[in-house]
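Colleague: got a sequence here, can you model it:
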Amino acid sequence: MSIILYSYYRSSASFRVRIALNIKRIDYQIRPIHLLRNGGEQHREDYLRLNPQGLVPTLIDGDTMLTQSSAIIEYLEEMYPSPALLPESPVDRAYMRSLAQLIACDIHPLNNLRVLQYLKDTLNYDDTRHAWYCHWVQNGLSALELLLEQHDCNGLYCLGDRPGMADVFLIPQVYNALRFNCEMHEFPLISRIYENCMQQSAFQNAAPENQPDAED
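Modeller: Prediction:
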């Protein structure tokens, strides 16, 4: 039985997990959860029984049900260790995780759909949502760019010439930044890594436009 992934095509957290599954060449089935249609399918009672937070992604692997993209990707790394998303060196593994967490913990929570909807619907900040989004993306990516510089990032990816966990988290964030027309010229290393990753089928096939629930 293949893995089931409850996913929304534009969700960057779902995008991360799709990339990880593709890199590891794991068969999986998408169960679309539309975050906007009918008030948000993530609020349906049957889905809330799976994921009480009403978020995506949710992953089902046999009798195992997991939420939170970071935990899901760590699980995949442990259960399906090859190809590896983490390097062998403990120091490099910690560095790779630090880049991933910078995105997952410091950038993404300020810019996810729930926050943007709250700014629009509750605080009436519709005109300033774009400035909010780009400010926090650029703030986080500025730090990440410096970390890459300090680590002498000369390979194709965040660490060397094989995509890893940091790339899995970075690419959806950059994809969304470009979709929101955030200025990226100050991030040459990040832009180079993004271009290298998006030439790989694991990343291409995980992209929002290539999902079964994609919309124009």
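
Colleague: every contact and neighbour count from this point should use C-alpha atoms.
Modeller: Noted.

Colleague: can I assume A104 sits in a helix?
Modeller: Yes: under DSSP: H, G, I helix; E, B strand; the rest coil, A104 sits within a helix.

Colleague: state the distance from it to E88.
Modeller: Counting by CA to CA, to the nearest Å, the separation of A104 from E88 is 22 Å.

Colleague: so those two - more neighbours on which side?
Modeller: Set A104 next to E88 and count neighbours by other CA atoms under 10 Å: A104 wins out with 19 against 9.

Colleague: let's compare: structure for the following, please.
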Amino acid sequence: MELFAYYRSTSSYRVRIALALKGLDALVVPINLLSGEHRQPAYRAINPQGRVPALRTDEGSVLIQSPAIIEYLEECYPAVPLLSQSLVTRAHERAVAALVACDIHPLHNVSVLNQLRQLGQDEEQVAQWIGHWITQGLAAIEQLIGDSDYCFGSEPGLADVYLIPQLYAAERFNVSLAAYPRIARVAALAEQHPAFIKAHPANQPDTPT
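Modeller: As a prediction, the model looks like this:
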């Protein structure tokens, strides 16, 4: 498999975590978002949307959008599941994943932030926008996750796959995590877990030195 990704992209980060948790190896093909490589014809031929991540499977199919990619990995490689056996818990796990992927992350995507700037918002206002949506989302997640080790159990699962990259983004944007002890517990465990360490942006081939 080949994963077309950018080291600091949280959606790429969550796919890397899913791959690592399942013990799957994918060749990471860095796509430099800062240089505009994702907008060039060569990459558009791979992903017409011009965004990361994209996953080329062993059979040659190209998958886009991190939720679809992660769902494919879960269905194709079920030996290390990301979802609970309980249907109710599965729904909770998917809810946290959707909260991150649909309600938090899109609102601080670089394209949205650039549009805010084009509409005349200064950097302080952009930062307030980012902080508002991340804080609102994490406050909800803090109430939704349980008191076990990870979000919904003793082992990391789908909710953790989405949460940890969002925390990385929160730190990048100087959003305090002090008000979220449950989230802090999950983050501390993930910092010591080999799969999360392997997937971290600092450990990617295109990380600036």
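
Colleague: any idea what the TM-score is?
Modeller: Here the TM-score for the pair of chains, by TM-score structural alignment, normalised by the length of structure 2, is 0.96; 208 aligned residues with a CA RMSD of 1.1 Å.

Colleague: okay, helices next: where are they in structure 1?
Modeller: Assigned by DSSP state H, the helices in structure 1 fall at 12-23, 45-50, 69-79, 90-101, 108-111, 113-121, 129-150, 165-179, 188-197, 201-204.

Colleague: need those helices in a markdown table (columns: distance to L156 of structure 1).
Modeller: Listed next are the helices of structure 1 as a markdown table, based on distance: least, CA to CA, whole Å:
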| stretch | distance to L156 of structure 1 |
| --- | --- |
| helix 12-23 | 16 |
| helix 45-50 | 38 |
| helix 69-79 | 21 |
| helix 90-101 | 15 |
| helix 108-111 | 24 |
| helix 113-121 | 31 |
| helix 129-150 | 12 |
| helix 165-179 | 10 |
| helix 188-197 | 6 |
| helix 201-204 | 14 |
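
Colleague: just how off-centre is stretch 153-165 of structure 2 within its chain?
Modeller: How far stretch 153-165 of structure 2 lies from its chain's middle: 10 Å, per CA atoms, centre = their mean, to the nearest Å.

Colleague: ugh, typo on my part, it should be stretch 143-161 of structure 1
Modeller: The answer for stretch 143-161 of structure 1 is 18 Å, by CA atoms, centre = their mean.

Colleague: what's R162 of structure 1 aligned with over in structure 2?
Modeller: The equivalent of R162 of structure 1 in structure 2 is E155 (alignment by TM-score structural alignment).

Colleague: ok, now which ones touch its match?
Modeller: Listed by CA atoms under 8 Å, 6 or more residues apart in numbering, the contact set of E155 of structure 2 reads D149.

Colleague: run the last query once more with 10 Å
Modeller: By CA atoms under 10 Å, 6 or more residues apart in numbering, the contact set of E155 of structure 2 is 81-82, 84, 148-149, 189.

Colleague: ok, R31 of structure 1 next?
Modeller: R31 of structure 1 neighbours (CA under 10 Å, 6+ apart): 4-8, 57-59, 212-213.

Colleague: tell me the contacts of the residue mapped onto A79 of structure 2 from structure 1?
Modeller: Residue correspondence to structure 1 (TM-score structural alignment): A79 of structure 2 is matched to S82. The contact partners of S82 of structure 1, by CA under 10 Å, 6+ apart, come to 23-25, 76.

Colleague: with L102 of structure 1 instead?
Modeller: 108, 140-141, 143-144, 166, 169-170.

Colleague: among those residues, name the buried ones.
Modeller: Using 16 or more other CA atoms under 10 Å as the burial test, the contacts of L102 of structure 1 include 108, 140-141, 144, 166, 169-170 as buried.

Colleague: ok so, going back, of all the helices of structure 1, which one comes closest to D63 of structure 1?
Modeller: helix 45-50 (12.2 Å; CA to CA).

Colleague: in the closest one, what's buried?
Modeller: Quick answer for helix 45-50 of structure 1 (16+ other CA under 10 Å): 47, 50.

Colleague: what does stretch 75-90 of structure 2 give?
Modeller: 81-84, 90.

Colleague: distance check, the residue lying farthest from the centre of structure 2 against V126 of structure 2.
Modeller: Largest separation from the mean C-alpha position in structure 2: G120, at 28.8 Å (CA atoms, centre = their mean). Note on G120 of structure 2: its distance to V126 of structure 2, by CA to CA, is 10 Å.
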